[in-house]
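Peer 1: Got a predicted model here, sequence first, then my questions.
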Amino acid sequence: MAKRVFDLVCAALGLLLLAPLLLVVALWVRLDSPGPVFFRQERVGRFGVPFRIHKFRTMSHEAPHGPQITVGADARITRAGAFLRRHKLDELPQLIDVLKGDMSLVGPRPEVPRYVAMYPPGLREKVLSVRPGITDPASLQFRDESGLLARAADPEREYVEVVMPAKLKLAAQYVESANLATDLKLIGRTVRLLFSHG
């Protein structure tokens, strides 16, 4: 209950304080390339319930559908999108998902159904027992995931066999030890990394 109240207060304050920035980014996305401001995609939420996540659109709306992982300098990424991804600004609209109750500020990152289907049953039940989050230990450790996958001979296989199991292990560890103090530390680490990222 305390976590949900914390999420609601912080998400509401965040959206209020960041409103000018969100409006500027939305305008930039709209002017940079044709298409909607937001990118919405089905993800798997708490207890396996699907929801549609909000992000600022970072890829060309006319680009053909490609893999559900981003690998290196993906040709689908727009000029504005490259900047937004580098500074994680594309994730800010997920504060809306926190307000709606689909997400939390901190929790395992929500995955697409295709990859969730590959989770080992025990880990799937544990990781999906909490609301997914905007940030978590795995997202901090794999901040340059697209660069890591770009160096792999087979990015899809690298993700499924190496990256995803490592992220699941970190997610399970978070679920086992999560409390408000650890969430505050993770939020602090996330903010510091964002401001220190050049």
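Peer 2: Yep, that arrived.
Peer 1: C-alpha from now on. contacts and neighbour counts both.
Peer 2: Fine.
Peer 1: what's the burial count for L105?
Peer 2: The number of residues packed around L105, counting by other CA atoms under 10 Å, is 27.
Peer 1: what's the answer for the one 10 residues further on, then?
Peer 2: A count of neighbours around Y115, defined by other CA under 10 Å, yields 14.
Peer 1: what about versus this one:
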Amino acid sequence: MTRVLVASRNAKKLGELRRILADAEVSGIEIIGLADVPEFPDAPETGATFEENALAKARDAVAATGLPSIADDSGLAVDALNGMPGVLSARWSGKHGDDQANLDLVLGQLTDVPDERRGAAFVCTAALVVPGGPEVVVRGEWRGTLIRAGRGENGFGYDPIFVPEGETRTSAELAPAEKDAQSHRGRALRLLLDHLRSLAD
């Protein structure tokens, strides 16, 4: 069994990758998270792009643990805000991880933007770094529009105001399996499946 570290303490991210591996019938891989390894310092996310941040986090995890490691960086790119908050999505309001404040600030910035110009995309870049081996960086995007008030209890971050293309529900109203099938993170992680299969062989 090959252990692969997901450089996250977010149980939802670990669960999502485990479900994707199971659905693709990839066996021989044990997904573990940061709670399962000795603690090491988190490097600040100083990259200008999702790709730079994901790769830096994955490299740090490999250096600290010696395990093949996956890290991701994701966020919301709003058309009317020139692609922001982007890499600043988790700290858009000035305080890291305050989902409601971040969401409220984006809604406030879009108050005067008409519905037909409220396009946005969730973006996820995932990096897989293997000790002494390859570095793979992939990107998944999930297009949609932003509504004016949040709906739904599933998900986190900007999910309650994001309605994916072809949907009337927000991503916070989708069941986990539905979200896995469509989401930016699901799309990026599925692009890593062949690389993970090769680690299991």
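Peer 2: In hand now; what should we look at? Because the structure is a prediction, the values reported are computed rather than measured.
Peer 1: Superposed, how do the two chains score by TM?
Peer 2: Overall, the chain-to-chain superposition scores 0.29 on the TM-score scale (TM-score structural alignment, normalised by the length of the first structure); 102 aligned residues with a CA RMSD of 5.8 Å.
Peer 1: Which residues belonging to stretch 177-194 of the second structure are considered buried?
Peer 2: For stretch 177-194 of the second structure, a neighbour-count test (16 or more other CA atoms under 10 Å) marks 179-180, 182-193 as buried.
Peer 1: At which residues are the helices of the first structure located?
Peer 2: Secondary structure of the first structure, counting by DSSP state H: helices at 2-17, 19-32, 79-86, 94-100, 113-116, 121-127, 137-141, 145-150, 155-158, 164-177, 180-196.
Peer 1: Against which helices or strands is the fifth one packed?
Peer 2: On a contact count with 3 or more CA pairs under 8 Å, 6 or more residues apart in numbering; DSSP states H and E, helix 113-116 of the first structure meets strand 38-44.
Peer 1: what's the strand it packs on packed up against?
Peer 2: The helices and strands touching strand 38-44 of the first structure, judged by 3+ CA pairs under 8 Å, 6+ apart, are strand 50-56, helix 113-116.
Peer 1: hmm, who's touching the last one?
Peer 2: Outside helix 113-116 of the first structure, the residues within contact range by CA atoms under 8 Å, 6 or more residues apart in numbering are 42-44, 124, 160.
Peer 1: Please convert the buried members of these into ChimeraX selection syntax.
Peer 2: Applying 16+ other CA under 10 Å to these leaves a buried subset, and the ChimeraX line that selects it is:
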select :43,44,124
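Peer 1: Show me the two of the contacts of helix 113-116 of the first structure that sit farthest apart.
Peer 2: Set against one another by CA to CA, the contacts of helix 113-116 of the first structure have their most distant pair in E42 and V160, with a gap of 18.9 Å.
Peer 1: hey, which helix is longest across the second structure?
Peer 2: Looking only at the second structure and at elements set by DSSP H, the helix with the highest residue count is helix 50-65.
Peer 1: In that helix, which residues are buried?
Peer 2: In terms of neighbour count (16+ other CA under 10 Å), helix 50-65 of the second structure has its buried residues at 50-62.
Peer 1: now stretch 13-30 of the first structure
Peer 2: Within stretch 13-30 of the first structure, the residues that qualify as buried are 15, 22, 25-26, 29-30, counting by 16+ other CA under 10 Å.
Peer 1: Who are the packing partners of the helix or strand harbouring S198 of the second structure?
Peer 2: For S198 of the second structure, the enclosing helix or strand under DSSP states H and E is helix 193-200. Helices and strands in packing contact with helix 193-200 of the second structure are listed as strand 29-33; criterion 3+ CA pairs under 8 Å, 6+ apart.
Peer 1: Let me know the angle separating the strand it packs on from helix 193-200.
Peer 2: Computed with axes from the mean of the first three to the mean of the last three CA atoms, to 10 degrees, the direction of strand 29-33 of the second structure lies at 100 degrees from that of helix 193-200.
Peer 1: Could you provide the helices and strands packed on strand 38-44 of the first structure in JSON lines, with additional columns for distance to G188 of the first structure?
Peer 2: Converted to JSON lines, those look like this (distance: least, CA to CA, whole Å):
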{"stretch": "strand 50-56", "distance to G188 of the first structure": "22"}
{"stretch": "helix 113-116", "distance to G188 of the first structure": "28"}
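Peer 1: closest one to V98 of the first structure among these?
Peer 2: Shortest separation from V98 of the first structure across these is recorded for strand 50-56, at 10.0 Å, computed as CA to CA.
Peer 1: for that closest one, which positions count as buried?
Peer 2: The neighbour-count criterion (16+ other CA under 10 Å) identifies 50-51, 53-56 as the buried residues of strand 50-56 of the first structure.
Peer 1: Sticking with the residue lying closest to V78 of the second structure once chain neighbours are set aside, tell me its helix or strand.
Peer 2: Distance criterion CA to CA, 6 or more residues apart in numbering; nearest residue to V78 of the second structure, sequence neighbours excluded, is A120 at 4.3 Å. For A120 of the second structure, the host element (DSSP H and E) is strand 119-129.
Peer 1: I'd say the residue nearest to V78 of the second structure and L76 touch.
Peer 2: Yes. With contact defined as CA atoms under 8 Å, A120 of the second structure and L76 form a contacting pair (7.0 Å).
Peer 1: Enumerate every residue touching A126 of the second structure.
Peer 2: Shown here is A126 of the second structure, whose contacts under the criterion CA under 8 Å, 6+ apart are 51, 54-55, 70-73, 137-139, 185, 188-189.
Peer 1: hmm, 7 Å instead?
Peer 2: Listed by CA atoms under 7 Å, 6 or more residues apart in numbering, the contact partners of A126 of the second structure are 54, 70-73, 137-139, 188-189.
Peer 1: Sweet, I'm off.
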